[in-house]
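[1] coordinates only, sequence not included:
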């Protein structure tokens, strides 16, 4: 458990944040200038808070009232920056070995060969950083941090400088590494796609103020937080299990936690496999009667739990379809359908818009 309560003033900018992060991936999300990196640096000991505390498990890393301020190198935190920060005069093997030799206070939980294998670095071990692509350098930086045998990882916008292809390559590696080694991870990003894929706990920041903290799936479905959870890209995360695959139409049939069946396009997955899906609010259409003779394969039956006026003529709607589901329709349609709290509706979702995370 990471327990954080921090205050910091830099010129006219004031930051206040207090949250508790359980094991797993905790994401700090917000726009540029929200204070995300500042929080990470204070937790890691690279910047001293004005007040508050940082506790990791039973150990106080910082406590202003008690006069505790453990140096960064003794905090047991592996920090992965936006820039790879590799040693240019070391080979890949040398950079990884430097990480492995940083802590000598106990047997490492992380095997060198296993990290190399997961990150696909075996063929790169004798190269220098200048001979690597951006994605390869970042994989080495991640490996070096993990091999330092940390108590937790902090990843500060680790994919921000990479193109979409490299991001798609590294994101599953981050998932594998954090689950394989059981490392609590603080992941900082302004990409809602990355957050939706990785995070179990979410901390929302804006202009130095913490807007909310809690389970990611819960916060991403709250209407009052849509402006902080992706705006136009806001949506709902659901967990599903693969039931069957239709090779003739390249369609996966999956079942949600509440028993609803969905169809989505894409590559085959084995029956019984679990996956995380994201349904964007703007990709949902509402109907007041059961859908018939439509090209849309997916729909949920439920009721309107809540709604509020959104931006630019939109109405934000929270549905109860066995789980909270956020939808966005025009205010004109909302009024024309005479919708209100408690109205029974059908939420329609096109298969091609479902994002497989």
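    Looks like it came in fine. Here the structure is a predicted model, which is why all the values come from computation and not from measurement.
[2] C-alpha only now, for contacts and for neighbours.
    Noted.
[3] how near is the residue nearest to residue 353 when sequence neighbours are not counted to residue 162?
    The spatially closest residue to residue 353, leaving aside those adjacent along the chain, is residue 283, at 6.6 Å (C-alpha to C-alpha, 6 or more residues apart in numbering). According to C-alpha to C-alpha, to the nearest Å, residue 283 and residue 162 sit 27 Å apart.
[4] of those two, who's got more company?
    Higher neighbour count among residue 283 and residue 162: residue 283, with 19 against 16, using other C-alpha atoms under 10 Å.
[5] touching, that one and residue 347? I think so.
    No. Assessed by C-alpha atoms under 8 Å, residue 283 is found out of contact with residue 347, at 9.9 Å.
[6] quick one on the thing from earlier: residues contacting the residue nearest to residue 353?
    Residues in contact with residue 283 (C-alpha atoms under 8 Å, 6 or more residues apart in numbering) are 327, 328, 349, 350, 353.
[7] surely the last one touches residue 281?
    No. Counting by C-alpha under 8 Å, residue 353 does not reach residue 281; the two are 10.7 Å apart.
[8] so for those two, which sits in the more crowded spot?
    More crowded of residue 353 and residue 281, by other C-alpha under 10 Å: residue 281, with 24 against 15.
[9] what about versus this one:
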């Protein structure tokens, strides 16, 4: 499989970016971490927008940066979506999109104009000026312009950070659609766990200019040696397939690697794969399957690991294996002692809430 190989250094005053990693050339890789950790600097370095970068960058057997080589940004085949849309106010939406096409004169055309317009749902705005659109609408146009430049790699630098909550809800379904339909890799910078959970296939975690770890999204979220699993919103992201509908009770059945789950019905076709979010705080455990409970989803699991969750040692994190998937549960130390829980033990996880993300 082709990869994006990075081995670079960059010094800016007291800050030093030092990254050595290989990223998959498929799906969405989220570059995640607190503000100031170097996410945007890394993205700009990949794009060739940051001066003073040393080392090597290569993509799909193309060398973009070497000791005696620094390929200009416009020759790297990159589409870049910034935090602010940066549309030309004197041009219509259609003309802004066509500007992307003009930048792609020497590249193979992969994305057709009408195709991109349809993907992003912007057909009715083509004759409008950007200033007449909402923030979320302008960002959709900016994404369309980037795609029409025919990139082989799409870089997105916190594209939702400047939007209000309503605009974020409006644009996320379109990003999810691009995730499912695009055949080019996307690097997505964010410090929002919600965006990462909904969109990312792969997660690269940064801290103080360096890569802490990287892996698939669920592996990263459920690693007890990383801070993500110890946050207030600790979670697991798993894949399941819609297997049936219970019309009488308005429920949808989902087949996961370890069995079935039931959730409220949504407009999702049977056979479609969906992404589920399970929060650690919404999972309790029991030694025996409870039958006199309102909780519908009771999963047979094996305890994979037990670790302290907070500095007071009053709470513990359970890493639970359900089929091929891992979920987390946050419980009190008193409960662990009272139930006699130990690694390798077969128990049941009671899931109070399951969110279908896409």
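    Looks like it came in fine. Note that this is a predicted model, so its numbers are computed, not measured.
[10] overlay the chains and give the TM-score.
    In this superposition the chains share a TM-score of 0.94, using TM-score structural alignment, normalised by the length of structure 1; 352 aligned residues with a C-alpha RMSD of 1.7 Å.
[11] before we move on, back to that, conserved subset of the contacts of residue 283 of structure 1 in structure 2?
    For these, the aligned pairs still in contact in structure 2 (both residues aligned by TM-score structural alignment, their matches' C-alpha atoms under 8 Å) are 327, 349, 350.
[12] aligned to the first one, what sits in structure 2?
    By that I understand residue 327 of structure 1. Aligning on TM-score structural alignment places residue 327 of structure 1 opposite residue 329 in structure 2.
[13] skip the chain neighbours and tell me the closest residue to its match.
    Leaving aside its chain neighbours, residue 329 of structure 2 sits nearest to residue 280 (4.3 Å; criterion: C-alpha to C-alpha, 6+ apart).
[14] check residue 91 of structure 1 too.
    In space, and not counting its chain neighbours, residue 91 of structure 1 is closest to residue 128: 4.4 Å by C-alpha to C-alpha, 6+ apart.
[15] next up, the contacts around residue 331 of structure 2.
    Applying C-alpha under 8 Å, 6+ apart, we find residue 331 of structure 2 in contact with 281, 284, 315, 316, 317, 318.
[16] ok, of the residues you listed, which come out buried?
    In those, burial by neighbour count holds for 281, 284, 315, 316, 317, 318, counting by 16 or more other C-alpha atoms under 10 Å.
[17] closest to residue 14 of structure 2 out of these?
    Residue 14 of structure 2 lies nearest to residue 317 out of those, by C-alpha to C-alpha, at 36.4 Å.
[18] please name the nearest non-neighbouring residue to the equivalent of that closest one over in structure 1.
    By TM-score structural alignment, residue 317 of structure 2 lines up with residue 316 in structure 1. Distance criterion C-alpha to C-alpha, 6+ apart; nearest residue to residue 316 of structure 1, sequence neighbours excluded, is residue 328 at 4.8 Å.
[19] next, count neighbours for the residue nearest to residue 91 of structure 1.
    By the criterion of other C-alpha under 10 Å, residue 128 of structure 1 has 19 neighbours.
[20] how close does it sit to residue 85 of structure 1?
    According to C-alpha to C-alpha, residue 128 of structure 1 and residue 85 of structure 1 sit 13 Å apart.
[21] and residue 74 of structure 1, by the same measure?
    From residue 74 of structure 1 across to residue 85 of structure 1, the span is 20 Å (C-alpha to C-alpha).
[22] repeat for residue 9 of structure 1
    To residue 85 of structure 1, residue 9 of structure 1 is 27 Å away according to C-alpha to C-alpha.
[23] likewise for residue 315 of structure 1?
    45 Å.
[24] can you check residue 145 of structure 1 too?
    Relative to residue 85 of structure 1, and taking C-alpha to C-alpha, residue 145 of structure 1 is found at 11 Å.
[25] same thing with residue 300 of structure 1?
    In this view, residue 300 of structure 1 and residue 85 of structure 1 are 48 Å apart by C-alpha to C-alpha.
[26] hmm, residue 253 and residue 273 of structure 2 touching each other?
    No. Residue 273 of structure 2 is beyond contact range of residue 253, at 11.8 Å (criterion: C-alpha under 8 Å).
[27] what is in contact with those two at once?
    What both residue 273 of structure 2 and residue 253 touch, as defined by C-alpha under 8 Å, 6+ apart, is the set residue 242.
[28] what helix or strand does residue 175 of structure 2 sit in?
    Residue 175 of structure 2 belongs to helix 165-181 when assigned by DSSP states H and E.
[29] gap between that helix and the chain center?
    The chain centre lies 12 Å from the centre of helix 165-181 of structure 2; the measure is C-alpha atoms, centre = their mean, to the nearest Å.
[30] would residue 107 of structure 2 count as being in a helix?
    No. Under the criterion used here (DSSP: H, G, I helix; E, B strand; the rest coil), residue 107 of structure 2 is coil, not part of a helix.
[31] contacts only, for it.
    Taking C-alpha under 8 Å, 6+ apart as the test, what residue 107 of structure 2 contacts is 77, 150.
[32] one more pass at 10 Å, please.
    75, 77, 101, 149, 150, 151, 152 (C-alpha atoms under 10 Å, 6 or more residues apart in numbering).
[33] which of these remain contacts when I look at structure 1?
    Mapping the contacts of residue 107 of structure 2 onto structure 1 (both residues aligned by TM-score structural alignment, their matches' C-alpha atoms under 10 Å) leaves residue 150 still in contact.
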